[in-house]
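# predicted coordinates and the sequence they were generated for:
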Amino acid sequence: MNMNKHEIRQLIEAGLPGAQVQVEGDDGQHFEATVICAAFAGKPPLAQHRMVYATLGEKMGREIHALKLSTRAA
């Protein structure tokens, strides 16, 4: 079962309260997300990306085949 950009946004927002999240992608498999979150402050990009991936759990690599991330602290 594929996900849609709205479901992905909701998962990220639930896992990172207060984050500003924008997700693009209409083919059901490949998505691009921009996540701005105060919790990212002082963390390198790799750690920020891991925090986002943690909100998606097992869906990464299954329902979500590709997710291009752009992250920054609020």
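Yep, that arrived. Numbering: from 1, shown residues only.

# C-alpha only now, for contacts and for neighbours.
Will do.

# what distance separates the start and the end of stretch 25-45?
22 Å (Cα to Cα, to the nearest Å).

# included below, for side-by-side comparison, is a second structure:
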Amino acid sequence: MPMAADDIEALIRAALPDAQVQIRDLRGDGDHYAATVTSAAFAGLPRVRQHQLVYRALGERMGGELHALQLTTAVPQE
């Protein structure tokens, strides 16, 4: 069963409460998404660690309910 964009956003916000999250369904199938996540929690972390924080928030859903996620992360501008 595909995962809803709102569910993806909620899981990310639960793990990173300050995050600004934008989700796009790339194919309209509920299975392939792009996410842009901006959070102060990413400050000082390499891109790989930033992505790991997001993937950890999604847990076992990655590769199951959520087939593919194109991920962009950023630190908020002051």
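Sure thing, it's come through. Everything numeric here is computed off the predicted structure, so don't read it as measured data.

# remind me which helix or strand Ala34 of the second structure belongs to.
Ala34 of the second structure is part of strand 32-38, with elements assigned from DSSP states H and E.

# try Arg56 of the second structure
helix 47-58.

# and that helix, which stretch of the first structure?
Using TM-score structural alignment, helix 47-58 of the second structure corresponds to residues 45-56 of the first structure.

# any idea how far that stretch is from the middle of the chain?
7 Å (Cα atoms, centre = their mean, to the nearest Å).

# report the mean deviation for it after fitting onto the second structure.
When the second structure is overlaid, stretch 45-56 of the first structure sits 0.3 Å from its aligned residues on average, using mean Cα distance after the TM-score superposition for the first structure.

# ok, back up a step: and the helix holding Arg56 of the second structure, what's buried?
50-51, 53-55, 57-58 (16 or more other Cα atoms under 10 Å).
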